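Chemist: no sequence for this one, just the structure:
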């Protein structure tokens, strides 16, 4: 049996994305990963119910779709457009994007969810988004640096 780990690593290192591929690819990958995390959380017992005064609000797949795609589309598009003039903005975005994704875990941590399981899986979505943003922006940067 041959080891394909070096092949996978070298293909990741060779990742080059156009601006359109970077934006669309990052949004789609983030969406799929976050929906998979949501489903795994559901299977693990997360109900995603949060208390809001007298009301119970549920984080449904529609919310995951909206909150995974909209900020990612806005941020990645802004970085792609600004990189037309300043390529270095992609390096800045590689810091700012993931930091914002991680920082917004605070909103999950301060929300009164019915279980810790819900908070953990929602927080994992933020961490996954941070990683996907970094890789997508790196792919765009490498394509422009060639």
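Modeler: Right, received. Where do you want to start? Quantities reported herein were computed from a predicted structural model and do not represent experimental measurements.

Chemist: From now on I want contacts and neighbour counts done on CA atoms only, so please keep to that.
Modeler: Noted.

Chemist: Now do residue 110 against residue 97, distance only.
Modeler: Separation of residue 110 from residue 97 (Cα to Cα, to the nearest Å) stands at 21 Å.

Chemist: Between these two, which is the more surrounded one?
Modeler: A side-by-side neighbour count of residue 110 and residue 97, using other Cα atoms under 10 Å, places residue 97 first with 24 against 9.

Chemist: Where does that one fall, secondary structure wise?
Modeler: Assigned by DSSP states H and E, residue 97 belongs to helix 89-103.

Chemist: And that helix, how far out from the chain middle?
Modeler: For helix 89-103, the separation from the chain centroid amounts to 11 Å (computed by Cα atoms, centre = their mean, to the nearest Å).

Chemist: here comes the other one, which I'd like you to weigh against the first:
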């Protein structure tokens, strides 16, 4: 008689921690980008211009700014956190706190800029999306060994 043992690991993610980390980072960044572009679209439909005045010039914050400010900080932050998590799994909790607080703290810059109301609301929600994605992505990176 034989006993069959099943693994508690997800079959959707690779078994290697490095490969899992790479997949989690890429999928999380893509999900955040899609969500933020949807919010941008909703903001446009609601009448937002996503323009503000900077040093006397009118500057547009979207869509290029939305893409750049979603992809670059999130990719760098999650990649660094993923690497440090491979070294010390306890780093996940620290990274979750920092990764949630930073985008939420930067909402003040959006609010203080002279965006119209639909743009301000959409951009603020984009910061919340980033915070939520960071926490969720890092939770997926926790070792389940």
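Modeler: Good, I have the coordinates. Remember, predicted model here, so these are calculated numbers, not experimental data.

Chemist: The helix holding residue 97 of the first structure vs the second structure, mean deviation?
Modeler: Mean deviation of helix 89-103 of the first structure from its aligned counterpart in the second structure after superposition (mean Cα distance after the TM-score superposition for the first structure): 0.8 Å.

Chemist: buried ones in that helix?
Modeler: 89-90, 93-94, 96-98, 101-102 (16 or more other Cα atoms under 10 Å).

Chemist: which secondary structure elements does it contact?
Modeler: Counting contacts by 3 or more Cα pairs under 8 Å, 6 or more residues apart in numbering; DSSP states H and E, helix 89-103 of the first structure is packed against helix 61-82, helix 116-145.

Chemist: got those helices as TSV, with mean neighbour count and distance to residue 8 of the first structure columns?
Modeler: As requested, those are exported to TSV (neighbours: other Cα atoms under 10 Å; distance: least, Cα to Cα, whole Å):
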stretch	mean neighbour count	distance to residue 8 of the first structure
helix 61-82	16	25
helix 116-145	21	14
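
Chemist: which SSE is the aligned partner of residue 37 of the first structure in the second structure in?
Modeler: Applying TM-score structural alignment, one finds that residue 37 of the first structure aligns to residue 39 in the second structure. Residue 39 of the second structure is part of helix 17-45 when elements are defined by DSSP H and E.

Chemist: Run through the residues that contact the most centrally placed residue in the first structure.
Modeler: Note on the first structure: the residue nearest the mean C-alpha position is residue 129, at 1.6 Å, using Cα atoms, centre = their mean. Residues counted as contacts of residue 129 of the first structure (Cα atoms under 8 Å, 6 or more residues apart in numbering) are 30, 34, 68, 98, 101.

Chemist: Quickly note the distance from the aligned residue in the first structure for residue 83 of the second structure to residue 18 of the first structure.
Modeler: The equivalent of residue 83 of the second structure in the first structure is residue 81 (alignment by TM-score structural alignment). Residue 81 of the first structure is 12 Å from residue 18 of the first structure, where distance means Cα to Cα.

Chemist: shared neighbours, the two?
Modeler: Counting by Cα under 8 Å, 6+ apart, residue 81 of the first structure and residue 18 have no shared contacts at all.

Chemist: List the contacts of residue 98 of the first structure.
Modeler: Residues in contact with residue 98 of the first structure (Cα under 8 Å, 6+ apart) are 129-131, 133-134.

Chemist: State the distance from residue 75 of the first structure to residue 82 of the first structure.
Modeler: Using Cα to Cα, residue 75 of the first structure is found at 11 Å from residue 82 of the first structure.
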